[in-house]
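Colleague: what follows is a predicted structure for the sequence shown.
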Amino acid sequence: MGLIRAAMGAAGGVMADQWKEYFYCEAMPADLLATRGWKRQSGRSANTKGSDNIITNGSIVAVADGQCAMIVEQGKVVDICAEPGEYTYDTGSAPSLFSGDLSDSIGAVFQNIGKRFTFGGEAPMDQRIYYFNTKELVGNKYGTPSPVPFRVV
């Protein structure tokens, strides 16, 4: 029974992670150095069962003025974007039927299902987006301690 459950979990998880996401960070206050990026989800979204730490190929990462986005996979920095605007994420590690050539994507999705099956149906990777505040840190002078305690959320 465990094999059937793992197969169903792997197939269901991969299919739930097919949707492209939109990652963003709200305006960062002056005392915040870094925070995690979040998926935009509303009540209308069909993407309610996707994994929290999987970034699907073709997803959008929005970078505001005064911010830098860093994408981390398995603890390793895989990409950095410091220019304001929208960035399209595509590394091939989380294939989607909704991006790229359909015939190539179908094969990659089935490979992903097989990989997840060997991990009991769970995603065998961890991907996250962190945003860093690149605005001038007021009151931070060389050689003197800052009067403002900086936070990392």
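Modeller: Thanks, I have it.
Colleague: please count neighbours and contacts with C-alpha atoms only from this point.
Modeller: Fine.
Colleague: what about the strands in the chain?
Modeller: 22-24, 32-36, 38-39, 60-63, 67-73, 76-81, 85-88, 127-133, 151-152 (DSSP state E).
Colleague: as CSV, those with mean neighbour count and distance to Ala10 would be great.
Modeller: Listed next are the strands of the chain as CSV, based on neighbours: other C-alpha atoms under 10 Å; distance: least, C-alpha to C-alpha, whole Å:
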stretch, mean neighbour count, distance to Ala10
strand 22-24, 20, 23
strand 32-36, 17, 27
strand 38-39, 18, 22
strand 60-63, 22, 25
strand 67-73, 20, 20
strand 76-81, 13, 25
strand 85-88, 14, 26
strand 127-133, 21, 18
strand 151-152, 11, 34
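Colleague: between the ones you listed, which one is nearest to Ala7?
Modeller: Closest approach to Ala7 among the strands of the chain is made by strand 127-133 (22.5 Å; C-alpha to C-alpha).
Colleague: I'd like the distance from the lengthiest helix in the chain to the chain centre, please.
Modeller: The residue-count maximum for a helix in the chain (DSSP state H) belongs to helix 102-118. Helix 102-118 has its C-alpha centroid displaced from the chain centroid by 19 Å (C-alpha atoms, centre = their mean, to the nearest Å).
Colleague: what do you get for stretch 80-97?
Modeller: 9 Å.
Colleague: and here's the other structure:
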Amino acid sequence: MGLIRAAMGAAGGVMADQWKEYFYCEAMPADLLATRGWKRQSGRSANTKGNDNIISNGSIVAVADGQCAMIVEQGKVVDMCAEPGEYTYDTGSAPTLFSGDLSDSIGAVFQNIGKRFTFGGEAPMDQRIYYFNTKELVGNKYGTPSPVPFRVVDQRAGIDIDIAIRCFGEYSYRITNPILFYTNVCGNVEEGYTRDEIDGQLKSEL
């Protein structure tokens, strides 16, 4: 029974992942630095049983102004697109009957079924799309929590006094290297990575 169930799960999973997907990201608010991209689905869609972590060959990734899309496969960054427009994903790791030569695609699909069968019917891969906010993030207020002691010494003018300095204002920043930000700061985020998770560190260092 286990082998039959694995075979049916492998075949059903591969067929469910045959559809090409359209990945997008809604307008990113100013407090959102990174978020996961999701495939578009509506009531008219027949693509309702596909794996969320499988990107079929030929799928479209839409990138808007001020955004950068990053594709992570098996935990490793494999591609990135920061130019506005649409990007076609095609690496051969998730073959589909709707992309490429039909005879080659059929053979690749059956190979994929056999591979999934050895893993109990589950897909032995994980592919995700992350979007990063590359716009300049303004309006970040800062200030010293308490006066900073400072000594002023000028022997020529005969000045030797202790004073306390306070400072406050606003600063801006933006993500210029999404790969570095992903690997060192946010990592795999389930929903989104917001600026309040990093603002405390930025203000302290400033």
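Modeller: Okay, I see it. Nothing here was measured: the structure is a model prediction, and the numbers come from that model.
Colleague: could you verify my assumption that Val153 of structure 1 touches Ala34?
Modeller: Yes. Here Val153 of structure 1 reaches Ala34: they are 6.1 Å apart, a contact under C-alpha atoms under 8 Å.
Colleague: geometric centre of structure 2: which residue is closest?
Modeller: Tyr130 (1.7 Å; C-alpha atoms, centre = their mean).
Colleague: that residue and Ile159 of structure 2: what is the separation?
Modeller: For Tyr130 of structure 2, the distance to Ile159 of structure 2 equals 57 Å [C-alpha to C-alpha, to the nearest Å].
Colleague: with Pro124 of structure 2 instead?
Modeller: Taken as C-alpha to C-alpha, the span from Pro124 of structure 2 to Ile159 of structure 2 is 73 Å.
Colleague: could you pull out the helices for structure 2?
Modeller: 2-16, 102-118, 178-181, 196-205.
Colleague: okay if I get the ones you listed as TSV plus mean neighbour count?
Modeller: Below are those laid out as TSV (neighbours: other C-alpha atoms under 10 Å):
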stretch	mean neighbour count
helix 2-16	17
helix 102-118	16
helix 178-181	16
helix 196-205	12
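Colleague: mind putting those into TSV with distance to Asp154 of structure 2?
Modeller: Listed next are these as TSV, based on distance: least, C-alpha to C-alpha, whole Å:
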stretch	distance to Asp154 of structure 2
helix 2-16	78
helix 102-118	77
helix 178-181	45
helix 196-205	30
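Colleague: between the ones you listed, which one is closest to Arg40 of structure 2.
Modeller: helix 2-16 (15.4 Å).
Colleague: how much does the closest one deviate in direction from helix 102-118?
Modeller: 140 degrees (axes from the mean of the first three to the mean of the last three C-alpha atoms, to 10 degrees).
Colleague: what helices or strands is helix 2-16 of structure 2 leaning on?
Modeller: helix 102-118 (3 or more C-alpha pairs under 8 Å, 6 or more residues apart in numbering; DSSP states H and E).
Colleague: and the contacts of the helix it packs on?
Modeller: Contacts to helix 102-118 of structure 2, defined as C-alpha atoms under 8 Å, 6 or more residues apart in numbering, come from residues 6-7, 9-11, 14, 94-97, 99, 122-124.
Colleague: with structure 2 overlaid, how far apart is the longest helix of structure 1 on average?
Modeller: Once the two models are superposed, helix 102-118 of structure 1 sits on average 0.4 Å from its counterpart in structure 2 (mean C-alpha distance after the TM-score superposition for structure 1).
Colleague: next up, the contacts around the nearest residue to Cys68 of structure 1 once chain neighbours are set aside.
Modeller: Closest residue to Cys68 of structure 1 apart from its sequence neighbours, by C-alpha to C-alpha, 6 or more residues apart in numbering: Ala82 at 4.2 Å. If you count contacts by C-alpha under 8 Å, 6+ apart, Ala82 of structure 1 has them with Val63, Gln67, Cys68, Ala69.
Colleague: kindly recompute the last result at 10 Å.
Modeller: Ala82 of structure 1 makes contact with Val63, Ala64, Asp65, Gly66, Gln67, Cys68, Ala69, Met70, Tyr131, Phe132, Thr134, according to C-alpha atoms under 10 Å, 6 or more residues apart in numbering.
Colleague: what's the first-to-last distance across stretch 87-105 of structure 2?
Modeller: First residue to last in stretch 87-105 of structure 2 (C-alpha to C-alpha) measures 21 Å.
Colleague: cool, stretch 141-153 of structure 2 as well?
Modeller: With C-alpha to C-alpha, one end of stretch 141-153 of structure 2 sits 31 Å from the other.
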